[in-house]
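Q: My questions concern the predicted model and sequence given below.
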Amino acid sequence: MIRHILFWNYTKKVKDEGKEAEMLRFLQDSVETMNGNIDGLLHAEIGPNVAGGYDLVFYAELRDEESLKAFRDHPLHVAHRERCRDIVTDRLCGDLATTL
């Protein structure tokens, strides 16, 4: 299994306009479009980063490395990335391979 983890900050515009809560709901809805609809994606979610340092954490579990590669280019994931474009910045990514 692959654990795909991203950290993001909201853009300055989102913060200046006080739209963090609204954008979180928007991003959560966007992530939900992928759950159950991308082969190899076991689960995905996004939420506030309670540890600090970054505003958001995106977490996904994928079946294997091939599933991760397919996920990156899947139309639903590409659409999600496009929706995120003006909302988040400062992306940090990690992929953890585990044996379960």
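A: Cool, the structure landed.
Q: Every contact and neighbour count from this point should use C-alpha atoms.
A: OK.
Q: how about the helices in the chain?
A: 12-16, 20-32, 65-73, 75-84 (DSSP state H).
Q: In terms of secondary structure, what does the third one contact?
A: Looking back up the chat, that one is helix 65-73. With contacts defined as 3 or more Cα pairs under 8 Å, 6 or more residues apart in numbering; DSSP states H and E, the packing partners of helix 65-73 are strand 41-48.
Q: what's the strand it packs on in contact with?
A: With contact meaning Cα atoms under 8 Å, 6 or more residues apart in numbering, strand 41-48 is reached by 24, 27-28, 31-32, 34-36, 55-63, 67-68, 71.
Q: Which positions within that strand qualify as buried?
A: Leu41, Leu42, His43, Ala44, Glu45, Ile46, Pro48 (16 or more other Cα atoms under 10 Å).
Q: how much space between the fourth one and Tyr59?
A: This means Ala44. 6 Å (Cα to Cα, to the nearest Å).
Q: Also the second one?
A: Using Cα to Cα, Leu42 is found at 11 Å from Tyr59.
Q: ok, and here's another one to check against it:
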Amino acid sequence: MIKHIVLFKFKENLEESEKSQRLEKIKTDLEALISKVETLKKMEVGLNCNPDEKYDLALISEFDSMEGLKAYAVHPEHVKAGSSIREILVERACVDYEF
């Protein structure tokens, strides 16, 4: 099994209400992938509730194999969900590990 953890930091110059709306949409779009991407076995998306921390959103997902993760990365629904992320993305950190 592979665990895929991604942290996202978004633009700080967005109005708070706009940022909040965008984050909720991104969260909803990512969570919808569980029913659209066969290789995606589990997903959790969390919005940061601590303003003192650097990242705004965390994504934790699980796959049976690295091949499954690679298939997810290029899946059209994942690419589509990623487009709204890239519009406001400043920084991304990722780790993948076997468990």
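A: Noted; the coordinates are in hand. These numbers were taken from a predicted model, which means no experiment stands behind them.
Q: quick one, what contacts the residue nearest the centre of the first structure?
A: Residue closest to the average C-alpha location in the first structure (Cα atoms, centre = their mean): Phe58, at 3.6 Å. Counting by Cα under 8 Å, 6+ apart, Phe58 of the first structure makes contact with His4, Ile5, Leu6, Phe7, Ala44, Glu45, Ile46, Gly47.
Q: same deal with Val90 of the second structure?
A: Phe8, Lys9, Phe10, Lys11.
Q: can we see that at 10 Å?
A: By Cα atoms under 10 Å, 6 or more residues apart in numbering, the residues touching Val90 of the second structure are Phe8, Lys9, Phe10, Lys11, Glu12, Tyr55.
Q: Which among those residues count as buried?
A: Counted by 16+ other Cα under 10 Å, these give Phe8, Lys9, Phe10, Tyr55 as buried.
Q: Any chance of CSV for the residues you listed, columns distance to Glu91 of the second structure?
A: Output for those, formatted as CSV (distance: Cα to Cα, whole Å):
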residue, distance to Glu91 of the second structure
Phe8, 6
Lys9, 5
Phe10, 7
Tyr55, 8
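Q: Just name the closest of those residues to Lys19 of the second structure, please.
A: Using Cα to Cα, Phe10 is the member of those that lies nearest Lys19 of the second structure, at 8.4 Å.
Q: Touching, the closest one and Ala58? I think so.
A: No. Between Phe10 of the second structure and Ala58 there is no contact under Cα atoms under 10 Å: 11.7 Å.
Q: Overlap of the contact sets of those two?
A: Residues touching both Phe10 of the second structure and Ala58 (Cα under 10 Å, 6+ apart): Arg92.
Q: ok so, going back, shared neighbours, Leu42 and Tyr59 of the first structure?
A: Both Leu42 of the first structure and Tyr59 are in contact with Arg3, where contact means Cα under 10 Å, 6+ apart.
Q: re earlier: just the buried ones out of the contacts of strand 41-48 of the first structure, please.
A: Buried members of the contacts of strand 41-48 of the first structure, counted by 16+ other Cα under 10 Å: 24, 27, 31, 34-35, 55-63, 67-68, 71.
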